[in-house]
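J.: this is the structure alone, sequence omitted:
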């Protein structure tokens, strides 16, 4: 039986993996550079601001900011954004892209370097499944003020492509995945949120848009795919989940 890697070993592998990713065309590898990829990122940015009720002057923390793709979509709200990532290599790119728009911090999401009740909102895209989710969300709850909100977008393990990508190592490598990351289901994350003490939370299936859809087809295809999010049973196969909770 293969031994389970320690948290420290996993973090070391994450740092090494994203050092390699940072040395390449990062956004292309992660799927955010194509026309459909940019549309998906734009929608997530709007959801973070809207569901988080992020307004000018709000104290906001982004977990797993990477190269700042979502930081730059939230910063125009006027919020005071602190963007955290474990990878110093990705943060170099983020600072170059967004100098002055946010405060970038290298840190560990399992032990956040912030005082209790420091933030009004914590958000992030595709970061929780890289972490020990329970440990990370306890830290998120700690740094949120009473009434504060979290908003995360995460891959949905029930989606057929996501399932294959996370179960087949070659596919995970092809799509830029790190060795130890693992997506989860709606039921699993709801169970964690309840156990940690979030009394008000929701997990919504969304996003059937694939990054490979040609840009010329997006105006026609995107509205049709959004309708699938409202179809019972079908929506459970969406590519992503939007996680929202209040402290």
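T.: On my side now, so go ahead. Please read all numbers here as calculations on a predicted model, not as lab measurements.
J.: only C-alpha atoms for contact and neighbour calcs from this point on.
T.: Will do.
J.: and the closest residue to residue 182 other than its chain neighbours, how far is that from residue 63?
T.: The shortest distance from residue 182 to any non-neighbouring residue, by C-alpha to C-alpha, 6 or more residues apart in numbering, is to residue 129 (5.5 Å). Distance from residue 129 to residue 63, counting by C-alpha to C-alpha, to the nearest Å: 12 Å.
J.: repeat for residue 78
T.: Taking C-alpha to C-alpha, one finds residue 78 at 18 Å from residue 63.
J.: looking at these two, which one has more neighbours?
T.: The neighbour count for residue 78 versus residue 63, taken as other C-alpha atoms under 10 Å, is higher for residue 63 (27 against 14).
J.: try this one next to it:
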């Protein structure tokens, strides 16, 4: 795991220093979100759990959509505003369940990178709230950790891993089946959960090229694909 650069007010949620494989990993995820914006023809995008704003800034730079990025941490929002600025980008302090749902209007796409697993005990309500914020032709795009991945299983499934990663008490990774059941129950349709990505965060540079070289082989086989680190989730409103 990469070294921590910033934590929220409670000391749980961390932003990691961009070392080793982390910058490449974030660019690849940013490109995936941009692809979803283009696929949906989204003009307004809401990112929840935006942290210090790197993903939102990437989306604003690589698309023409208006990006509204929200987080419930004052520290993270202040840091995001200090780091990034663009005419099609804004950062707001907002709790998707605790604040007025339509404070910023409707969106063509709602998204987030590793945020739903922080909300697992409130997930049905969160997904219903997001559905209410999304236009009828819109959709969602999320990337979430796969509990079946050995690295994730260590972090989320053991006392040592949870202490080491400083996880919140209720934070938990997902199996694909859990996601495929909870999203339709919240009103989302055409749910697709694709498990992929074998590039670990903070991997030393000497291991990046070998990991990228073997990744397509691991993702192409059903025998190994389920071990990938992340679920790439899309659905229609």
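T.: Everything's here; your move. Quantities reported herein were computed from a predicted structural model and do not represent experimental measurements.
J.: so what's the most centrally placed residue in the first structure up against?
T.: Nearest to the mean C-alpha position of the first structure, counting by C-alpha atoms, centre = their mean, stands residue 125 at 1.5 Å. By C-alpha atoms under 8 Å, 6 or more residues apart in numbering, residue 125 of the first structure lies in contact with 44, 63, 64, 65, 70, 152, 153, 154.
J.: narrow these to those that are buried.
T.: Neighbour-count burial (16 or more other C-alpha atoms under 10 Å) applied to the contacts of residue 125 of the first structure gives 44, 63, 64, 65, 70, 152, 153, 154.
J.: show me which of these is closest to residue 56 of the first structure.
T.: Distance to residue 56 of the first structure across those (C-alpha to C-alpha) is lowest for residue 70, with 16.6 Å.
J.: next helix or strand past the longest strand anywhere in the first structure?
T.: In the first structure, assigned by DSSP state E, the strand with the most residues is strand 144-155. Beyond strand 144-155 of the first structure in the direction of the C-terminus, DSSP states H and E gives the next helix or strand as helix 160-167.
J.: so that following helix corresponds to what in the second structure?
T.: Structural correspondence for helix 160-167 of the first structure: residues 150-157 of the second structure, per TM-score structural alignment.
J.: also stretch 179-199 of the first structure?
T.: On the second structure, the counterpart of stretch 179-199 of the first structure by TM-score structural alignment is residues 169-189.
J.: tell me how far that stretch lies from the chain's centre.
T.: Centre-to-centre, stretch 169-189 of the second structure and its host chain are 14 Å apart (C-alpha atoms, centre = their mean, to the nearest Å).
J.: which residues does it contact?
T.: 117-121, 124-125, 127-128, 131, 144-148, 152, 156, 191-193, 195, 231, 235-237.
J.: filter those to the buried ones?
T.: Buried among the contacts of stretch 169-189 of the second structure by 16+ other C-alpha under 10 Å: 117-120, 124, 127-128, 131, 144-148, 152, 156, 191-193, 195, 231, 235-237.
J.: thought residue 103 of the first structure was touching residue 85?
T.: No. Assessed by C-alpha atoms under 8 Å, residue 103 of the first structure is found out of contact with residue 85, at 11.4 Å.
J.: more neighbours, the two?
T.: residue 85 (24 against 15).
J.: any idea how far the more buried one is from residue 175 of the first structure?
T.: Taken as C-alpha to C-alpha, the span from residue 85 of the first structure to residue 175 of the first structure is 20 Å.
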